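> Provide a 3D model corresponding to the input given below.
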Amino acid sequence: MPDPDSSRPEEGRQSDPGTLFPVADYARAAGTTEDDPQQSSRKFVFTRALRTKGFEAAGETTDRLHTFLLNEPEYTLLASHHEGDSSFAVLFDSSATWDIPGTADLLAVHVARNPMWRTFDFDRARLPMVALAQQWLVARGCPPEAIVLRPERATQPADPESTALETRLRTSPGRYTLLDHYTDDGGPFESWAMMRDTHPESADAPVRVFIESADIGAGTYTLREGGFTDEDAAQEWLDERPGPLPPALRTSRPGTASRPAMPPPPGASGPRR
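You can find the predicted model right below:
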């Protein structure tokens, strides 16, 4: 967890989630109180957001949870869903900006409660894109449509291709293996993920690179996919950027945006990626 008294650079990466998520979308509704269960809040509290009050962490969960909660004040809840004894959430971690360069700032969190023993199991994954965080949760039983941000909390995809790619990623647990990723929150404001695709249509170019780029001025983002024969070829392209991504077979179908809202706040130079 960063030292609040340490000196931080004036330029470069931004840690304020307000540069990503509009306060208005998370503000308390008129006529509600701080304890109103229907109010939406930017503040993340583990026991409340994941319904673990009165439960204790079980087994190896204890160590994972302790590490996770060290940065609890830095988390912003983007989306959550509760089904039976499971809770699912996508979080933004503002502390990632002070971590190793390239660290992803999104967390997927899954809690499974045992009402009989009043215990819970907890797991999480740090991922570079909202659609990949959602995919991780879908693989653990979350309905794909239940963990999508509401339209008023999501920027608009710049084109149908971006929407279709997000939908495919979110709804395809087990299809892809994440090989590497990088988040650049100081410009050019993008995240990329290198993945191995097991779908038969990708046999000739099984290594896929997905690049998500935000245009803060336009209030939109794009997601693109490229196909490579192996990891070395993909990494060489990422290092040198010699031209457009090599074409990849695409599945075009209607979908919904997964990206959290990023309208420009006053004086902001740009989004985190």
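> going forward, measure contacts and count neighbours with C-alpha atoms only.
OK.
> the chain: strands as residue ranges?
All strands of the chain, identified by DSSP state E, fall at 56-57, 75-83, 86-93, 106-114, 119-127, 156-157, 176-184, 190-197, 207-215, 220-228.
> got the ones you listed as a markdown table, with mean neighbour count and distance to residue 251 columns?
Shown next, in a markdown table, are the strands of the chain (neighbours: other CA atoms under 10 Å; distance: least, CA to CA, whole Å):
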| stretch | mean neighbour count | distance to residue 251 |
| --- | --- | --- |
| strand 56-57 | 18 | 41 |
| strand 75-83 | 20 | 26 |
| strand 86-93 | 24 | 25 |
| strand 106-114 | 22 | 25 |
| strand 119-127 | 19 | 23 |
| strand 156-157 | 22 | 16 |
| strand 176-184 | 18 | 15 |
| strand 190-197 | 22 | 13 |
| strand 207-215 | 23 | 14 |
| strand 220-228 | 21 | 11 |
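> one more, so I can put them side by side:
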Amino acid sequence: MSYSGYEPALRLQGYRPASAAVEREFCDRIAPCETDLNTLAQHHTPDGRQSFFVFHDTSAMYGLPGEPQLLALHLTRDTEARTFTFASARLPLYALAQSWLIQRHCPASAIKRPEDIGTNPADTMTTGLEQRFRDHGNQFSIVMSYTAEGYPTQETVVLLEAADRTGPQPYRILLETTDLRAYTHQLREGAFDTADAALTWLDDRSTPLPRPRATTAPQPPAKPAGPTTARGRKR
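The predicted structure follows:
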């Protein structure tokens, strides 16, 4: 398989997968949607060894219902052997895609949300929450997510579980509502003691999202663990 077709976006011309396993994974995860990927942000190290991307995968809108539409990709090149490896994750929110790449040593300033593409934060609370989960998203893992298509509003729900489940309210719901006419999005956070309580609120929604009683002390970014994709939930 030739990888020159991914030029210039992925900068893989003249490179081959580092192993048969890498090639299989690349053909399974990246190649099928390559023509449907719109680049939202990218960063390349000066030595050419690493590239970081945030893509919007338009094919996700026609795949499994609720599937995350953002793809975070980290490419690592061996410039002497002319081979590459990669890691990728499908994520439901831009801040979580940023966090995933930052944990892999991508500069935060290099993958800011583009101002001329997509929607803008609707208020300061949205901006603050996005910054917090961008910088400290490693404190949580994704339990499930669901992106609901619609017009004039689109909604994304994410259920997170804290790495430290002994802390207060270790389960969080992130609710992003996008106004496609105003080109804005609003993000809100709810805090729960159990996953069942969070899912019960999600199914009912007769009360406002319960705000966190306490804020977890920020921790330095850490290498992520666990699955790289969020599990969708049908409603």
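> superposed, what's their TM-score?
Comparison of the two superposed chains (TM-score structural alignment, normalised by the length of the second structure) gives a TM-score of 0.81, and 206 aligned residues with a CA RMSD of 1.9 Å.
> follow-up on the earlier one: any idea which of the strands of the first structure gets closest to residue 244 of the first structure?
Closest of the strands of the first structure to residue 244 of the first structure is strand 220-228, at 8.6 Å (criterion: CA to CA).
> quick one: that closest one aligns where in the second structure?
Matched against the second structure by TM-score structural alignment, strand 220-228 of the first structure falls on residues 184-192.
> report the mean deviation for that stretch after fitting onto the first structure.
Stretch 184-192 of the second structure, aligned to the first structure and superposed, deviates on average by 0.6 Å (mean CA distance after the TM-score superposition for the first structure).
> how many residues are close by residue 123 of the second structure?
12 (other CA atoms under 10 Å).
> which non-adjacent residue is nearest it?
Leaving out its chain neighbours, the residue that sits closest to residue 123 of the second structure by CA to CA, 6 or more residues apart in numbering is residue 186, at 7.0 Å.
> wait, what's in contact with the one you found?
121-123, 126, 176-178 (CA atoms under 8 Å, 6 or more residues apart in numbering).
> swap the cut-off to 10 Å and go again
119-127, 129, 155, 175-179 (CA atoms under 10 Å, 6 or more residues apart in numbering).
> what range does the longest helix anywhere in the second structure cover in the first structure?
When the second structure is parsed with DSSP state H, its longest helix is helix 124-136. Mapped onto the first structure using TM-score structural alignment, helix 124-136 of the second structure spans residues 160-172.
> the second structure: which residue goes with residue 51 of the first structure?
Per TM-score structural alignment, residue 51 of the first structure is aligned with residue 11.
> actually residue 99 of the first structure, sorry about that
Residue 99 of the first structure maps onto residue 63 in the second structure, by TM-score structural alignment.
> run a quick neighbour tally on that match.
Neighbours around residue 63 of the second structure, by other CA under 10 Å: 11.
> picking that back up, same list (the strands of the first structure) but as CSV, adding distance to residue 135 of the first structure.
Shown next, in CSV, are these (distance: least, CA to CA, whole Å):
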stretch, distance to residue 135 of the first structure
strand 56-57, 24
strand 75-83, 13
strand 86-93, 11
strand 106-114, 9
strand 119-127, 10
strand 156-157, 18
strand 176-184, 10
strand 190-197, 13
strand 207-215, 14
strand 220-228, 16
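> and residue 68 of the first structure, which of the ones you listed is closest to it?
strand 119-127 (8.4 Å).
> average gap between the closest one and the second structure?
Per aligned residue, strand 119-127 of the first structure averages 0.8 Å (mean CA distance after the TM-score superposition for the first structure).
> give the contact list for the residue of the second structure most remote from its centre.
What lies farthest from the middle of the second structure is residue 80; by CA atoms, centre = their mean that is 31.2 Å. If a contact means CA under 10 Å, 6+ apart, then residue 80 of the second structure has no contacts.
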